[in-house]
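>>> A predicted structure for the sequence below; I have some questions about it.
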Amino acid sequence: MRFLITVSLFLLLAFLPALPAAASTAGTTATPQAEADLTLRLLDIPADTQDDPRARSYIIDRLPPGAQIERRIHLENNTPTAQIIRLYAGAARIDGGLFVGEDAGVRNELSTWTTLADPEVTLESGQSREVLTTIAVPVDAPEGEQYGAVWAEMRSPADEGGVVQANRVGIRIYLSVGPGNGPPADFAIGSLTTSRDEEGRPQLGGLVTNTGGRALDVSGSLSLTEGPGALSAGPFAVQSATTIAPGTTHEVTFILPKDLPNGPWIAGLKLTSGLLEREASTPVTFPEAGAGETITPPQAGTNPWIPHPVLAAVLLLALAGTALLIRRRKRQPHRRH
């Protein structure tokens, strides 16, 4: 049995930013609300992931086939009236940099492994309840990572046309199945592209590749230094957090102020996913309009001023010169005193 610690996390919307608090479909981007009608937050996280901010918001774990975990969730009714709240597990997928919750009724293997102790609760205005969520992985479960969500849903009475509005909030589930710890999470920053949008705002896009074995939620910042007249700007936050599945690549985008000079600048990116952090730094210049240049920043541990082929040639010449000098010394006759 895993040791769990209790945390108090007041999340307005645990699924933010990829899933909405109130929508008929679950794949749109959510906008923070001043006060959600329904609050859902995670109470338990494993002790070995207590420092990971993703694990504080989402159910993230790796389990061998046949294992089981339990997590408590806190549910609160913030509406002025009593509400009947339906609780269920649903399927989810990663698509186009978003963690997308499927419509109610769509299931996958993970959703069939997930049960809630109270599938339906009635809460008075301001009342709250803790509900136990259990994920039991069958012994014949396939290895790999699966995605799902725990949903809490309220429905309005049908109007004259028979239309029912659903308001739901969710907690993401990232579950990896397999023995041991599995491949570690990792990612790399690839090429950067500059541009200006139709409104004239400069943009910087960076390709991020998930080189590890777990899904990532990538966010971060961009700082510009050594600009015209020794100007500095930023840090600017990434436009929206991007969810990237293992083995895939997606672009993160920074949108900058319209009056920002073209440059040249030194762009410094710092991207994170949980406890992972990667950085890249390279000169950039923004175009007057439209698409600009594409730059590949130097990888960590390399000299940005010496290309790899040039460096290799210099080393070969140095080795050849050393070998030639040694042979000449060996051929010189010894002088007698």
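Now that the structure is in, tell me what you want to look at. Keep in mind that what you see is a predicted model, and the values were worked out from it rather than measured.

>>> From here on, just use CA atoms for contacts and neighbour counts.
OK.

>>> Tyr88 contacts Ala152, doesn't it?
Yes: counting by C-alpha atoms under 8 Å, Tyr88 does reach Ala152; the two are 6.8 Å apart.

>>> The structure to be compared is supplied as follows:
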Amino acid sequence: MKNLRSLRFTLLIALFSCAIPISANAGEPTSVGSVGIRIAQIPAAVAEEPLAGSYIISRLQPGISLTQRLEVFNTSTQEIKVSIYPGLATFKNNKFLIGEGRNGNELTSWTKLSPNILVLKPGATQYFNMTISPPADALSLQQFGVIWAEVQGAPNASGITAVSRVGIRMYVPVGNAPNISIGYQVTSSTINEIIVKKSLVSRYIVEVILFFIFLSLIFLILLLFFLRRGKSDRKFRKENERQLEAQWKRERDRRRKIWKTGSRSHQNPPHQDHYEDENE
């Protein structure tokens, strides 16, 4: 009994010691690289500007298109699908404010990206063209926006999809609008990156983990069942052996008793005959 209990305890400890690290890894995804966007080509008109490598700051003229080359890179170990699109932004009280979702403004309506969907292999880099075409009647204003690179993860077990995006800011004066004062304090890096984690496929990992935990539990239940059944079988066999042994002993005693009784009955007649002969 003690051996069976200790075996059950050992199996449970082994099961949970295997399950807990896997669950911890699923709950705390580790970084496997990054996806980022950066400027690949700086127009000659702003080549001397120190912020031209970080932001899109070219002046636009009504009716004249501007094309600039950008790039998206993938340093992760996974194949990543990236959506590229322009987004709304405003500039108030010396703060660059980003709009929600894919809301747009005049600048985003003038902006075309080709291609706008990129599938990057691990370690790959792909280029795309940004073309801004202000109409001939565009007003001389300061325009703001963001060129976004968006990575959408797989839905998790609750059906929630995690979306991460990173972008390049657009500070664009149009026509005779004054130059935009950006300020060096807003510059952080010439590379904008999304940290890619294994949680992008967390739903499938969780499903696989749960499947193996379920199989482990079924195996444990079956193992305990057969161990219990084997113990019952051994107990039943021992009980049968005890009953057979007791029956054999009773039969042996009965035969001995019969043998002893039979021996006495055979010995008495000769003595009686001898006694009668002497009397005669």
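Here it is on my side, so go on. Nothing here was measured: the structure is a model prediction, and the numbers come from that model.

>>> After superposition, what's the TM-score here?
Overlay of the two chains. TM-score (TM-score structural alignment, normalised by the length of the second structure): 0.52; 157 aligned residues with a C-alpha RMSD of 2.1 Å.

>>> In terms of helix, strand or coil, where does Ile326 of the first structure fall?
Three-state assignment for Ile326 of the first structure (DSSP: H, G, I helix; E, B strand; the rest coil): helix.

>>> okay, now it: neighbour count?
10 (other C-alpha atoms under 10 Å).

>>> Check the gap between it and Ala320 of the first structure for me.
As for Ile326 of the first structure, its distance to Ala320 of the first structure is 10 Å (criterion: C-alpha to C-alpha, to the nearest Å).

>>> Kindly report the same for Gly101 of the first structure.
For Gly101 of the first structure, the distance to Ala320 of the first structure (C-alpha to C-alpha) stands at 61 Å.

>>> So between the two, which is more surrounded?
Just comparing Gly101 of the first structure and Ala320: by other C-alpha under 10 Å the higher neighbour count belongs to Gly101, 28 against 11.

>>> ranges for the helices of the stretch 101-250 of the second structure?
In the stretch 101-250 of the second structure, the helices defined using DSSP state H, counting those that start in this stretch lie at 106-110, 202-279.

>>> Looking at the ones you listed, which is nearest to Ile20 of the second structure?
Comparison of these against Ile20 of the second structure by C-alpha to C-alpha identifies helix 202-279 as nearest, at 10.4 Å.

>>> Packing partners of the closest one?
helix 2-27 (3 or more C-alpha pairs under 8 Å, 6 or more residues apart in numbering; DSSP states H and E).

>>> any idea of the angle the helix it packs on forms with helix 202-279?
Relative orientation of helix 2-27 of the second structure versus helix 202-279 (axes from the mean of the first three to the mean of the last three C-alpha atoms, to 10 degrees): 170 degrees.

>>> Tell me the buried residues in helix 2-27 of the second structure?
The neighbour-count check on helix 2-27 of the second structure (16 or more other C-alpha atoms under 10 Å) flags 8, 19, 26 as buried.

>>> Ok, stretch 91-107 of the second structure next?
So for stretch 91-107 of the second structure, counting by 16+ other C-alpha under 10 Å, buried means 91, 96, 98, 104-105, 107.

>>> can you pull the contacts of Leu271 of the first structure?
Neighbouring residues of Leu271 of the first structure by C-alpha atoms under 8 Å, 6 or more residues apart in numbering: 218-221, 277-279.

>>> Give the equivalent position in the second structure for Arg129 of the first structure.
With TM-score structural alignment as the criterion, Arg129 of the first structure lines up with Gln126 in the second structure.

>>> One more: Ser281 of the first structure?
Ser281 of the first structure maps onto nothing in the second structure when the alignment is built from TM-score structural alignment.

>>> ranking the helices of the stretch 101-250 of the second structure by burial, who's on top?
helix 106-110 (a mean of 17; mean count of other C-alpha atoms under 10 Å).

>>> That helix vs the first structure - mean distance after superposition?
Helix 106-110 of the second structure, aligned to the first structure and superposed, deviates on average by 0.5 Å (mean C-alpha distance after the TM-score superposition for the first structure).

>>> Count the residues that sit near the nearest residue to Leu207 of the first structure once chain neighbours are set aside.
Among residues not flanking Leu207 of the first structure along the chain, Glu251 sits closest, at 4.4 Å (C-alpha to C-alpha, 6 or more residues apart in numbering). If you count neighbours by other C-alpha under 10 Å, Glu251 of the first structure ends up with 20.

>>> So the spatially most central residue of the second structure versus Val82 of the second structure, what's the distance?
Nearest to the geometric centre of the second structure sits Ser202, at 2.6 Å (C-alpha atoms, centre = their mean). To Val82 of the second structure, Ser202 of the second structure is 18 Å away according to C-alpha to C-alpha.
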